[in-house]
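Asks: here is the input, now give the coordinates:
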Amino acid sequence: MLKKITNYFVIPFAICVILMTALFPKTTVDMTNFSTEGLELNYTVSEDIALLSAAEGTNPTLTYDKYFPYLGKSYLGFKEALAFKESRGNYFTVNDFGYLGKYQFGAETLKLLGVYNPQFFLYTPELQEKAFLANSERNKWILRKDIARFVGKEIHGITITESGILAAAHLAGPGSVKKFLRSFGGYNFSDAYGSSISHYMKRFSGYDTSFIKPNRKAKAVL
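Replies: This next block holds a predicted model:
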């Protein structure tokens, strides 16, 4: 009886296997058709950045929006645009003059913000973000009267905005920005790489920096 039941299931199964083998013969896939040999696969953004940097001076209408996520004119957009200009957004870089991190802070400025360990600062992105905000708050307090007086006016064809003033203060310090504004552009500090106050005033104009509150005693604290 058991033998008959076994035959009842085994024989039809064997017939199905034979039919499948006949109808769908085994084929060999030529894997050379799927080879990646000769293809350029090491995609990075380095070439785009290099091209953008080279073209920046010759094409004033060229913007980073074509290459990077659009963050708009918010505080986030402001700080990320400034960070890209300073360091390409790299938290862990140190330039030839010893300026540190994503926003390229000097050691003396960090001391004003309560940061006394540059090495720890360099490897702590959260502290770098807090330092940027604290420095902006401090600069906004120092420049509060100049912001009230000059925003909306034009100096050498540049419309003065609060974000432009704060960006220039990050570059050159609030004292230099006061001199620029009060001399109506007669004093125009440039750093070692040739970036000037007027350039930062124009490049970083029109961002919403209302998030930054004036604070004379602002510190970067984790």
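Asks: switch to C-alpha atoms for all contacts and neighbour counts from now on
Replies: Will do.
Asks: which one's the longest helix in this protein?
Replies: helix 2-23 (DSSP state H).
Asks: need the residues that contact it.
Replies: Residues outside helix 2-23 that contact it (CA atoms under 8 Å, 6 or more residues apart in numbering): none are found.
Asks: check which element follows it along the chain.
Replies: helix 46-56 (DSSP states H and E).
Asks: tell me where this structure has helices.
Replies: Counting by DSSP H, the segments of the chain that form helices are 2-23, 46-56, 75-87, 107-112, 118-122, 125-142, 144-150, 162-172, 174-182, 197-203.
Asks: deepest-packed of those helices, please.
Replies: Highest mean neighbour count among the helices of the chain (mean count of other CA atoms under 10 Å): helix 162-172, with a mean of 25.
Asks: and it, how far from the chain's centre?
Replies: Put simply, helix 162-172 sits 17 Å off its chain's centre (CA atoms, centre = their mean, to the nearest Å).
Asks: that helix vs helix 125-142, what angle?
Replies: Orientation check (axes from the mean of the first three to the mean of the last three CA atoms, to 10 degrees): helix 162-172 against helix 125-142 gives 110 degrees.
Asks: name the helices or strands packed onto helix 162-172?
Replies: If you count contacts as 3 or more CA pairs under 8 Å, 6 or more residues apart in numbering; DSSP states H and E, helix 162-172 packs onto helix 125-142, helix 174-182, helix 197-203.
Asks: nearest to residue 156, out of those?
Replies: Nearest of the helices and strands packed on helix 162-172 to residue 156, taken as CA to CA: helix 197-203 at 8.6 Å.
Asks: what packs against that closest one?
Replies: In terms of contacts (3+ CA pairs under 8 Å, 6+ apart), helix 197-203 is packed against strand 158-159, helix 162-172.
Asks: now those as JSON lines including distance to residue 73?
Replies: Putting the helices and strands packed on helix 197-203 into JSON lines (distance: least, CA to CA, whole Å) gives the following:
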{"stretch": "strand 158-159", "distance to residue 73": "16"}
{"stretch": "helix 162-172", "distance to residue 73": "10"}
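Asks: how about this one, so we can line them up?
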Amino acid sequence: MGNDSNWLKSEMVLVLSPKKQSTISKGSFQDMLEALGVRETGLLSGNPNQYQFENPLSFIGKYQFGEILLIRLGYYKADIYYGRGADKNYWRGTWTKKKGIDSKLKFLNTPNVQEEAIREAFRVYWKDINDILSRQGKSINNYLGQKKTFNDKGKSKTITITLSGIIAGAHLRGPDQVVNLLVTAKVSHDEFGTSIVEYMEMFGGYDMRIENL
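Replies: Down below sits the predicted model:
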């Protein structure tokens, strides 16, 4: 949820989808999206109020979009935003009218745009993760399908690294923190104490492929 503000500056590169995938699936990509919406809002799958949900830090919608993400995706513009001069998402900037969205209220009341935006976000996360790793001379394919053990607040946690888990971890903490976890085993947490490892385990193992986004 609380993506690092430095993430906004990272470049994007196009990469091929990974060949290594978990052979055991928790469900389809749509199942993963529904599970993510439930976790982000606390509301049951199919509840239309998911799209209007706003948390105490004013992350909004079914997938809890923040200012920094919608800036990156081209829906919103602001010089001061959460993570850069603001202590929450105040939404005092300007909406760009991308896909007809000209206000926070319209974004909250346009479910199909939220569904399109989360897919855009996933593509950006994937490209950024690969870009950051490539700058370090590494490849995501060295990690996918591997079991890794992390120390999360004093507790040992072993998870299998999967594409859907990586993307969910990036949605929670940003692509840079996913790379930090993979390369240095450093575990990060969001403003409410939610662990990136928790998200990567909870949403890992879904049948997700980048080319289908």
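Asks: quick one: closest of the helices of the first structure to residue 189 of the first structure.
Replies: Ranking the helices of the first structure by proximity to residue 189 of the first structure (CA to CA) places helix 197-203 first, at 5.8 Å.
Asks: show me what the closest one is in contact with.
Replies: With contacts defined as CA under 8 Å, 6+ apart, helix 197-203 of the first structure is touched by 158-161, 163-165, 167-168, 171-172, 177, 180, 185, 188-190.
Asks: go again with 7 Å.
Replies: The contact list for helix 197-203 of the first structure, computed with CA atoms under 7 Å, 6 or more residues apart in numbering, reads 158, 160, 164-165, 167-168, 172, 188-190.
Asks: from these, which is closest to residue 116 of the first structure?
Replies: Residue 116 of the first structure has its nearest neighbour among these in residue 172, at 20.9 Å by CA to CA.
Asks: map the closest one across to the second structure for me.
Replies: In the second structure, the residue paired with residue 172 of the first structure according to TM-score structural alignment is residue 173.
Asks: and the gap between that match and residue 109 of the second structure?
Replies: 26 Å (CA to CA, to the nearest Å).
Asks: likewise for residue 188 of the second structure?
Replies: Between residue 188 of the second structure and residue 109 of the second structure the distance is 32 Å, computed by CA to CA.
Asks: ok, residue 70 of the second structure next?
Replies: Separation of residue 70 of the second structure from residue 109 of the second structure (CA to CA): 16 Å.
Asks: what do you get for residue 94 of the second structure?
Replies: Taking CA to CA as the criterion, residue 94 of the second structure is separated from residue 109 of the second structure by 17 Å.
Asks: go on, residue 170 of the second structure?
Replies: Between residue 170 of the second structure and residue 109 of the second structure the computed distance is 25 Å (CA to CA).
Asks: residue closest to the middle of the second structure?
Replies: Most central in the second structure under CA atoms, centre = their mean is residue 171, positioned 1.3 Å from the mean C-alpha point.
Asks: what number of residues lie near the closest residue in space to residue 180 of the second structure that isn't next to it in sequence?
Replies: Distances taken as CA to CA, 6 or more residues apart in numbering place residue 186 nearest to residue 180 of the second structure, at 5.9 Å, with adjacent residues excluded. Residue 186 of the second structure has 16 neighbours, counted by other CA atoms under 10 Å.
Asks: then residue 92 of the first structure?
Replies: Per other CA under 10 Å, the neighbour tally for residue 92 of the first structure reads 16.
Asks: need the counterpart of it in the second structure.
Replies: Aligned by TM-score structural alignment, residue 92 of the first structure pairs with residue 52 of the second structure.
Asks: you'd agree that match is up against residue 61?
Replies: Yes: judged on CA atoms under 7 Å, residue 52 of the second structure makes contact with residue 61 at a distance of 5.2 Å.
Asks: for residue 52 of the first structure, see how far away the counterpart of residue 118 of the second structure in the first structure is.
Replies: Under the alignment by TM-score structural alignment, residue 118 of the second structure pairs with residue 132 in the first structure. Separation of residue 132 of the first structure from residue 52 of the first structure (CA to CA): 25 Å.
Asks: and what of residue 21 of the first structure?
Replies: From residue 21 of the first structure across to residue 52 of the first structure, the span is 60 Å (CA to CA).
Asks: got the contact list for residue 161 of the second structure?
Replies: Contacts for residue 161 of the second structure were tallied using CA under 7 Å, 6+ apart; they are 143-147.
Asks: let's see it at 10 Å
Replies: By CA atoms under 10 Å, 6 or more residues apart in numbering, residue 161 of the second structure lies in contact with 21-22, 140, 143-148, 182, 197, 200-201, 204-205.
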